[in-house]
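> Return a 3D structure for these sequence lines:
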Amino acid sequence: VITPTFTFIATAEVVALLGLTPVLVDVDEDTFCIDIQALERAITPKTKAIVPVHLFGQNADMESIMKIAKKHNLYVVEDACQSMGSRYIFGNGNRQHSGTIGDIGCTSFFPSKNLGCYGDGGALFTNNSELAEHISIIANHGMKVRYHHDAIGVNSRLDSIQAAVLDAKLPHLEEYIANRQSAAAYYNKRFACNSSIKTPIVASYSTHSFHQYTLRLEGIDRKKLIDEMAQKGIPMMIYYPIPIHLQTAYKNLSNKQYNLPIAEKLSDTVCSLPMHTELDDEQLDYIATNFLNIISHCKSN
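Below is the predicted model of the structure:
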């Protein structure tokens, strides 16, 4: 199962837990999503599926991915956990919601997500009615009829209270995304003339819902920057400090020797500023002003 190495561990984790082999590939330096050429090079007769990740709120190049999948008769499972509400834009101008293009789409309702509940939660999407029924059976202990277990299943039912929270928040999703996009536009404008900062690039084939505002640093002591921002009460995060192919649990999972320089470079240079739906102008100004002031004296050797 081919998936990018620069992502949250859950993407590869579920593949390994199922006894399958995650084949990790590099990402595009601009979009942080799976590199299309790297994906195609990784396909072998053993390949069964592709799991693209729509990282930080932006879609991977799904039109190209679906063409490759069709060519090689592969399934596509979209990891849309961070991209709820974003749209993929096809070459003909048609738009489609993230997570609705492949055979299955997966999303997360973790509280920090664009559409979050009050605890852990998630959902799967598919346009295949037969597959939908099978997924529903697995999610309910393998039952279609109560106490008749036709498949090996799990307890993966969303709690009613979480569903109620999501039902109340869903009508506001577009508003949430617009607020995030507005905050991202503010950051972009403030940082545009600083050569040490590379702001997020939005691909022509995708809208961006900005689950995270992740930028790249050039010639900056990242640890010093994060420490000094914390002293100002501004949290910064690194998503993700170690790509999956360098994680201890995955180093010996296969005999494959990886050379994935873009992911490793990104892990050394990315950082994420605060991003949520309630950021106001005063907060944004405070964050951006301090970020620019601190970064000016955090040059790396």
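> use CA for all of it now, contacts and neighbours both
Noted.
> Doesn't I135 belong to a helix?
Yes. According to DSSP: H, G, I helix; E, B strand; the rest coil, the state of I135 is that of a helix.
> separation between it and F125?
The spacing between I135 and F125, counted by CA to CA, to the nearest Å, is 10 Å.
> next one: D167
17 Å.
> more crowded one of I135 and F125?
F125 (20 against 16; other CA atoms under 10 Å).
> quick one, what contacts that one?
G99, T100, I104, G105, C106, A132 (CA atoms under 8 Å, 6 or more residues apart in numbering).
> Could you list which of these belong to strands?
Members of the contacts of F125 lying in strands (criterion: DSSP state E): I104, G105, C106.
> Reformat those residues as CSV; add distance to L284 and neighbour count.
As requested, the ones in strands among the contacts of F125 are exported to CSV (distance: CA to CA, whole Å; neighbours: other CA atoms under 10 Å):
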residue, distance to L284, neighbour count
I104, 37, 21
G105, 33, 22
C106, 31, 20
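> Okay, strands next: where are they in this structure?
2-4, 23-25, 49-50, 75-79, 87-89, 95-97, 104-108, 122-125, 143-145, 148-149, 197-198, 213-217, 270-273.
> The ones you listed into TSV, with extra columns for distance to L246?
Shown next, in TSV, are those (distance: least, CA to CA, whole Å):
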stretch	distance to L246
strand 2-4	13
strand 23-25	11
strand 49-50	20
strand 75-79	21
strand 87-89	31
strand 95-97	32
strand 104-108	25
strand 122-125	27
strand 143-145	39
strand 148-149	40
strand 197-198	25
strand 213-217	20
strand 270-273	17
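> List the contacts of Q82.
Residues in contact with Q82 (CA under 8 Å, 6+ apart) are H54, L55, F56, G57, T107, S108, K113, N114, H211.
> residue boundaries of the helices in the protein?
In the chain, the helices defined using DSSP state H lie at 10-17, 36-42, 62-72, 129-139, 160-169, 173-191, 222-231, 248-251, 261-269, 281-295.
> Now tabulate those in TSV and tack on distance to P200.
As requested, the helices of the chain are exported to TSV (distance: least, CA to CA, whole Å):
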stretch	distance to P200
helix 10-17	22
helix 36-42	19
helix 62-72	19
helix 129-139	35
helix 160-169	27
helix 173-191	8
helix 222-231	17
helix 248-251	29
helix 261-269	12
helix 281-295	15
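> so which of those helices comes closest to I238?
Of all the helices of the chain, it is helix 261-269 that lies closest to I238, at 7.8 Å by CA to CA.
> In terms of secondary structure, what does the closest one contact?
Here helix 261-269 touches strand 213-217, going by 3 or more CA pairs under 8 Å, 6 or more residues apart in numbering; DSSP states H and E.
> I'd like the structure of this one too, to check against the first:
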Amino acid sequence: MTTYVWDYLPEYQNERQDILDAVEKVFSSGQLVLGGSVKGFEEDFAAYHGLRHCVGVDNGTNAIVLGLQALGVGPGDEVITVSNTAAPTIVAIDSVGATPVFVDVRKDDYLMDTDHVAAAITDKTACLLPVHLYGQCVEMAPLRALADRHGLAIFEDCAQAHGARHHGTIAGTMGKAAAFSFYPTKVLGAYGDGGATVTDDDETAANLRRLRYYGMEKTYYVVQTPGHNSRLDEVHAEILCRKLTRLDAYIAGRRAVADRYAEALGDTELVLPAVTEGNEHVYYVYVVRHPRRDEIIEALKAYDIHLNISYPWPVHTMTGFAHLGYTRGQFPVTEELADEIFSLPMYPALSTERQEQVINALREVLSRL
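This is a model prediction of the structure:
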């Protein structure tokens, strides 16, 4: 039986009737774009975070693009973030005409090293963009202090951190606004692309709603400021409405899988995920480290286990961002991690039996290194 890092089919089998009911509800509603399901999901998702506004968009990348634009970030501005992230984070910054400025990450939790942020701030800095990576949050107190001191916006990338908490505060509520992705692999995933930007600020929310709808506000024919066609689909919204009621259960399932890995692999040479003090990890992915990572991944294919790497190429080394002027060696922790990290299978419906097969195969491979 082939095992991948992620598989939606077990979950679909468990929730099939509810998913099909959601599709039937939308198709029978008479409104397929920006209807009751989008409105209902936006209200529920905002309430889950204790915020007043959620604006559903077509994908997580555009949740960042529109969020940055709604905050007034654009050409000539700099946005401080990390290179150890999915490329869409940086693509979004580039898309609004701003310049991404990278800092290195910490070796223990792979998150933004906030000790490096102050030195990266210039008179062009407009925004700090922490990426809550792999399922846990960046240390936020130093960022908030810097933002207050320099008059900067904080915009959280929460694509991998649905439901994660930092000293009791839920991800997405620690800045001016935050972006979420609902790509199918996510902790809260749709059955296709989807995203949302959340905020407690009325003006930012009004900007977001205009931006996702061509720049229009009250009528289809009047553009107030050029925007996008970037609306969350009704079907995905209805599915997300239903799955949101199960989000805490999904998180509990992921933590159970993580606990089994920790118990079974704690005595191996793998470096297992470290949970930073004050964080409540939701384990979007279960990232481990080993200096012979590539050999391990290749050897596991003989057991029909296929793993992946998040992420093998730091963004600052990609040819598409060569214009930023970064070179190898500038972010040593990020580059070291890229050579050693890989992800084990992680999703709530991963059976104990299949996980044990992965663990046993992994231990056998490690014993032969």
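> what's the TM between chain one and chain two?
The TM-score (TM-score structural alignment, normalised by the length of the first structure) is 0.93; 290 aligned residues with a CA RMSD of 1.3 Å.
> before we move on, back to that, what's the closest of the contacts of Q82 of the first structure to K265 of the first structure?
Using CA to CA, the contacts of Q82 of the first structure come closest to K265 of the first structure at L55, 16.3 Å.
> Count the neighbours of that closest one for me.
L55 of the first structure: 24 neighbours (other CA under 10 Å).
> what residue of the first structure takes the place of T114 of the second structure?
Matched to the first structure by TM-score structural alignment, T114 of the second structure sits across from I36.
> check contacts around that match.
D61, S64, I65.
> dump the residue contacts of the residue mapped onto the last one from the second structure.
To tie it back to what came earlier, the one meant is I65 of the first structure. Alignment note (TM-score structural alignment): I65 of the first structure maps to L143 of the second structure. Each residue near L143 of the second structure by CA under 8 Å, 6+ apart is listed here: T114, V117, L128, I154.
> And for the last one, the neighbour number?
Yep, that's I154 of the second structure we're talking about. 26.
> Next one: it from V65 of the second structure, what distance?
Taken as CA to CA, the span from I154 of the second structure to V65 of the second structure is 14 Å.
> ok, now the third one?
Computed with CA to CA, the distance linking L128 of the second structure and V65 of the second structure is 14 Å.
> Likewise for Y311 of the second structure?
In terms of CA to CA, Y311 of the second structure sits 22 Å off from V65 of the second structure.
> more crowded one of these two?
Between Y311 of the second structure and V65, counting by other CA under 10 Å, V65 is the more crowded of the two (25 against 21).
> re the thing from before, nearest to P200 of the first structure among the contacts of F125 of the first structure?
Closest approach to P200 of the first structure among the contacts of F125 of the first structure (CA to CA): G99, at 21.3 Å.
> What's the end-to-end length of stretch 268-288 of the first structure?
For stretch 268-288 of the first structure, the end-to-end distance is 22 Å (CA to CA).
> on that earlier part again, redo the contacts of I36 of the first structure as CSV? Include distance to V27 of the first structure.
Formatted as CSV, the contacts of I36 of the first structure follow (distance: CA to CA, whole Å):
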residue, distance to V27 of the first structure
D61, 11
S64, 14
I65, 13
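> so stretch 229-246 of the first structure corresponds to what in the second structure?
Against the second structure, stretch 229-246 of the first structure falls on residues 300-317 (TM-score structural alignment).
> so how far is the first residue of that stretch from its last?
So stretch 300-317 of the second structure: terminal residues 28 Å apart, CA to CA.
> tell me the centre residue of the first structure?
Central residue of the first structure (CA atoms, centre = their mean): L55, 2.7 Å from the mean position.
> OK, contacts around A132 of the first structure?
So A132 of the first structure contacts F125, T126 (CA under 8 Å, 6+ apart).
> what do you get for the one 3 residues further on?
In this structure, I135 of the first structure makes contact with no residue, judged by CA under 8 Å, 6+ apart.
> That one pairs with which position in the second structure?
Aligned partner of I135 of the first structure by TM-score structural alignment: L208.
> Give me the aligned partner of I295 of the first structure over in the second structure.
By TM-score structural alignment, I295 of the first structure lines up with L366.
> rewinding a little: which one of the strands of the first structure has the most crowded surroundings?
For the strands of the first structure, the largest average neighbour count (mean count of other CA atoms under 10 Å) is found in strand 2-4, namely a mean of 27.
> so V271 of the second structure sits right up against H290, yeah?
Yes. Using CA atoms under 8 Å, V271 of the second structure is in contact with H290, at 6.6 Å.
> H97 of the first structure - nearest residue in space that isn't next to it in sequence?
Counting by CA to CA, 6 or more residues apart in numbering, R87 is the residue found nearest to H97 of the first structure once chain neighbours are left out, at 4.5 Å.
> Tell me who's in contact with the aligned residue in the second structure for that neighbour.
With TM-score structural alignment as the criterion, R87 of the first structure lines up with R165 in the second structure. By CA under 8 Å, 6+ apart, R165 of the second structure lies in contact with Q136, C137, A171, N279, E280, H281.
> ok, and the most crowded of the residues you listed?
When neighbours are counted as other CA under 10 Å, the busiest of these turns out to be C137, with 33 neighbours.
> just checking, it touches A159?
No. In this structure, C137 of the second structure is not within contact of A159 by CA under 8 Å, at 11.3 Å.
> any idea how far H54 of the first structure lies from V145 of the first structure?
Distance from H54 of the first structure to V145 of the first structure, by CA to CA: 36 Å.
> ugh, wrong one, Y88 of the first structure
38 Å.
> follow-up on the earlier one: for the match of I295 of the first structure, what are its contacts?
For L366 of the second structure, the contacting residues are T268, E269, I296, by CA under 8 Å, 6+ apart.
> Need the buried ones from those selected in PyMOL.
In PyMOL, the members of the contacts of L366 of the second structure classed as buried (16 or more other CA atoms under 10 Å) are selected with the following command:
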select buried, resi 296
